[in-house]
Structure formats: C-alpha cells, structure tokens
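Trainee: only geometry, no sequence info:
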C-alpha cells in the first residue's frame, strides 16, 4: 500500500483508538492512558500496513479488532498482581459475594473471615487487592471493556458480515484456509509461512491471492441481488472446486441458522 494512502487511513481512524482507550480507562483504574493510546496507535498503523481492500472488509472493522487485542495485551502487561495475590483476591470476593446473596446484605470482615477460616487481616488484604487489581482478563466478558465503535444498526450488519466471513474462511480448502488465518488473523508474514510449509514465497502468495478471490466471490454471491450469473467469479479454481466451496458455505450457514433459531436476543 502506498505510504500516503496508509497515512491517510491512520489519520482518518485515529478516533477509534481514542474512543477505545477512553472506554478502557473509564472501566479500569490504575492504568496509563498514554501507554494504552500508544499501543492502540501502533496497532492502527500495523493494521493499515496489513490491510487488503480486496477482502471486502471495511478498514474500520479490520482495524478495530487489532486495536482491541492490542489494548488487552497492554492491560495484561500492566497487571501488577502475582498469581497468588490474584488467587487470594478471587477467593475473598467469591466468599463475600456468596455471603451477600445468602444474607441479603454486605457481610462484615469477621463474617467473611469465619467462613474462609482465616484471620480478618487476611480478608482485608484480599479485599484491598481486589480493589486495586485490574479486571480479570480471563473473564468471559472482557470484550465488553473495549468499545466496538458501532451504532446498533451497524452492529447487526457488522455481526452478520463477520459471521459470514468466518464461515467462508472455514470452508476454504485446507492449505488456503491455513494461509489466510496465518496472514490475516495471526499477523504472520508470507515468508514465515513459506519457511514453515517448505514451499516458495511465490507459492504462498499465489495461494493467498486465490483464497482472497474465493472469499470475495463468496461475499459477492451472498450480497448479490437476484441470482448470480454464471461465469462472474474472479477465482481461478475449477468450477467443481468452486461449486464444492460454495456448497460448504451454504451448509455451514444453514447449520448456524438452525442453531440460532429460538435463541433469546443477546444470547
């Protein structure tokens, strides 16, 4: 990508870094806003360097994922608490929450200590650690910390597109699927992949390019209005290979749709 184009992408999407950083800082104390912003900005630049418009994914959506993961990695690096401190804090808060539920009120330090069979001083230390400690990054809801940047209607569209793209990637032939995930999901270079697979740089590049064409055809076919005319695919694979690929996508999509029938909203 030409440097001026890359720089413009970065400038146009800096607001994503700012908003995501503000969201994290508003939820978690004792973190450095500047360090988080620097990590997010670096991820944005890397995203601009790696972005491939031919995939059909908007740059904003592509960059958000990388920025979110960069912020979470930075939070992990900032987490001062040793494992034993975290374990003590979790045990203490778990007992406190259980007693709160059973008593219908906030338990005293002595009540928590008696339940745990420890000295009240240990309970006070555990509660103090819990107050200072960063939100656990192993929690299932860690993604809620980072701002997504979507309006409600945009979120529905983005969610559908992301789900379709994941299905399309999973349906790729094995070698192409491996290369796409390595390049676009794991941020690995073509040279690294070529060395691992024991093939030439050109061979990996060709496989990547064909996989991208197949993904673009899959997205085009899904969003096309009316029946898609034969012979309009951009992929160079044989008709039988493409037909089998599109069939795998259709089957996977139907399976996902069946699994979501009757699922409560937001689950």
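Mentor: Done, it's in. All values reported here derive from a predicted model rather than from experimental measurement. Residues are numbered from 1 along each chain as shown.
Trainee: use CA for all of it now, contacts and neighbours both
Mentor: Noted.
Trainee: Name the residues that touch stretch 162-178?
Mentor: Stretch 162-178 is contacted from outside by 180-181, 207-208, 210-211, 215, 218-219, 245, 248-249, 252-253, using CA atoms under 8 Å, 6 or more residues apart in numbering.
Trainee: Would you mark the buried spots in it?
Mentor: 164-165, 167-172, 176-177 (16 or more other CA atoms under 10 Å).
Trainee: do stretch 60-68 as well
Mentor: 60, 62-68.
Trainee: Pick out the most distant pair among the residues you listed.
Mentor: 60 and 68 (12.0 Å; CA to CA).
Trainee: Please indicate which of the contacts of stretch 162-178 has the highest neighbour count?
Mentor: Highest neighbour count within those, by other CA atoms under 10 Å: residue 215, with 27 neighbours.
Trainee: Tell me how far the residue lying closest to that one once chain neighbours are set aside lies from residue 214.
Mentor: Spatial nearest neighbour of residue 215, chain neighbours left out: residue 168 (6.3 Å); criterion: CA to CA, 6 or more residues apart in numbering. As judged by CA to CA, to the nearest Å, residue 168 and residue 214 stand 9 Å apart.
Trainee: take the one below as the second:
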C-alpha cells in the first residue's frame, strides 16, 4: 500500500509544481482531513474559538504543503500535508492569542509545581502534594486543572519550540523510512524520542493509558471514559495532569537548574 501511495504522489508532483486541476483535486481530497484535525483541536479549546477559522487556516496549510512537497524526501504527501495543516492551525491559534493571560499564568505555575516536586521526589507527584505546593485545597486544585485543560495539549509544534535546534528539514529527514507504513508511527527524533519515551513511561498508569488511547489510538475523551469506567470530566482531568507532567519532564531535562 505504501508503495502505491508513494507512486501516486510522485506522479502528481513529478513536475515540481502541480497544475491548478491537480491542486483543486488535492484540496477536495484532503478537505475531510482538514475538518477532522480542526474538530479534534476544537475539542480542547474554549467555545469562543471558531472551528471555521481553524478550517480556513488548515486550507492554507494544505496549499502550502502542495507548494512545498518534495517527493524526493520519500515521505507520503498525506503525512506532510497533515503536519502543515496542523501547523497552520496552531499558528492561527497563536495569532488569536486564545489563551487568556490569567490562564497562561496559572498553567505556568502548575507546570512549575510539577517540575519542582517531581525533581525533588524522583517520582510522579500526588494530587495532594501538588495542591500543597500551590497552597490550594484539593477541590481548588481540581478546579485549576479544569481551568487550564485547554492550554495543555502537546503536539509536534510544541515539541519543536522546546527543541529549537530541531528544524523542519531535520524532522522530515528523520521520519522518512521506506520500510514503515506510516513514518509518524515510528518517529526517530534521536534525543527527543528518548526524552519523550522516558517521560511517558514515568507517568502514573492511568494517565499513561489516557495518553496512549488519546494520542495513539485516536479515541475521544468520551470513548476513553467508557473504556476506563470514568466520566469524560475525569478523563480530561487525567489528560491535563499527564500533559503537565510531560511539560515538567521536558523542562527538567532542557533546563535542569531552573527548579533547583
């Protein structure tokens, strides 16, 4: 299947620049992917963020992918397009500055508490320990998780900002693997791969399961809740804590002296 797709991509992009007819066909073909990515991002965002704005940005990302795709990189166009579409949507979100300053501050405080405690303890911090570090009751701590949930999703763009030396060309050179069905399923980011693998492995079991089901099995929070026997709100809470721990782990690795 991979070889067939790669051959199709080479045919469409063999002249280096696609014609208008092929461009229109690609936009129609990948429109469902744009809507899917926008819908999934929107689930993590407040209702004031317009899905239509994300879709519009995604279309521009797709056009950018069509213009810049190089079949010589040995990467499927769908993989490259998804990367560009998602990046364009994230750029749109950053331009909208959709996270209020107050939430951004609370997210930073929460991340700092996790980073400090988990460095000191050498294990995942318990809810009670994080709440105490922040001077909050458990109820207040859980309300804080709810408030900050929209600002805690991790994606390729977030990782790239954490690893400034890893540029776009590095990423696509690293993920190209003709022996694999989908390059993103076996991303080889060198040090980054090891850091993330270690961070995910160190998560508490329930949080690790939520991350696996959400990011690898592509299930919704509701579907994960049905599998684990929890409410959607509880799954969202576990996801937020997992993301905070991952951010904290990255922060400790990239700047180990910050929380000393």
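Mentor: Cool, the structure landed. Not measured: the values here are computed from a predicted model.
Trainee: tm score of chain vs chain?
Mentor: Overlay of the two chains. TM-score (TM-score structural alignment, normalised by the length of structure 2): 0.41; 156 aligned residues with a CA RMSD of 5.1 Å.
Trainee: residues in contact with residue 94 of structure 2?
Mentor: Residues near residue 94 of structure 2 by CA under 8 Å, 6+ apart: none.
Trainee: Three-state assignment for it, please.
Mentor: Under DSSP: H, G, I helix; E, B strand; the rest coil, the three-state class of residue 94 of structure 2 is helix.
Trainee: buried sites along whatever helix or strand residue 5 of structure 2 lives in?
Mentor: Using DSSP states H and E, residue 5 of structure 2 falls within helix 2-12. Across helix 2-12 of structure 2, burial judged by 16+ other CA under 10 Å covers 6, 9-10, 12.
Trainee: Just the closest of those to residue 196 of structure 2, please.
Mentor: The nearest one, if we look at the buried residues of helix 2-12 of structure 2 relative to residue 196 of structure 2 and count by CA to CA, is residue 6, at 29.2 Å.
Trainee: which residues in the stretch 151-267 of structure 1 form helices?
Mentor: Assigned by DSSP state H, counting those that start in this stretch, the stretch 151-267 of structure 1 shows helices spanning 152-171, 174-180, 190-197, 201-223, 239-260.
Trainee: ah, wrong one, I meant structure 2
Mentor: 2-12, 20-42, 51-68, 77-96, 101-121, 127-134, 138-148, 156-162, 168-175, 191-201, 205-211, 221-228, 232-254 (DSSP state H).
Trainee: tilt between the fifth one and helix 138-148?
Mentor: When axes from the mean of the first three to the mean of the last three CA atoms, to 10 degrees is applied, the directions of helix 101-121 of structure 2 and helix 138-148 differ by 120 degrees.
Trainee: One more: the second one?
Mentor: Going by the same axes, to 10 degrees, helix 20-42 of structure 2 is angled at 170 degrees with respect to helix 138-148.
Trainee: Which elements pack onto helix 20-42 of structure 2?
Mentor: When contacts are defined as 3 or more CA pairs under 8 Å, 6 or more residues apart in numbering; DSSP states H and E, helix 20-42 of structure 2 sits against helix 51-68, helix 77-96.
Trainee: Only the buried residues of that helix, if you could.
Mentor: Of all the residues in helix 20-42 of structure 2, those buried under the rule 16+ other CA under 10 Å are 23, 26-27, 30, 33-35, 37-38, 41-42.
Trainee: do the fifth one as well
Mentor: By neighbour count, with 16+ other CA under 10 Å as the criterion, the buried positions of helix 101-121 of structure 2 are 103, 106-108, 110-119.
Trainee: same deal with the last one?
Mentor: Along helix 232-254 of structure 2, the positions that meet the burial threshold by neighbour count (16+ other CA under 10 Å) are 232, 234-252.
Trainee: Please apply the same query to the fourth one.
Mentor: Of the residues in helix 77-96 of structure 2, those with enough neighbours to count as buried (16+ other CA under 10 Å) are 77-78, 80-93.
Trainee: Any chance of CSV for the buried residues of helix 101-121 of structure 2, columns distance to residue 59 of structure 2?
Mentor: Below are these laid out as CSV (distance: CA to CA, whole Å):
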residue, distance to residue 59 of structure 2
103, 29
106, 33
107, 30
108, 32
110, 35
111, 33
112, 36
113, 39
114, 37
115, 37
116, 41
117, 42
118, 41
119, 42
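Trainee: Just the closest of the buried residues of helix 2-12 of structure 2 to residue 200 of structure 2, please.
Mentor: residue 6 (32.0 Å).
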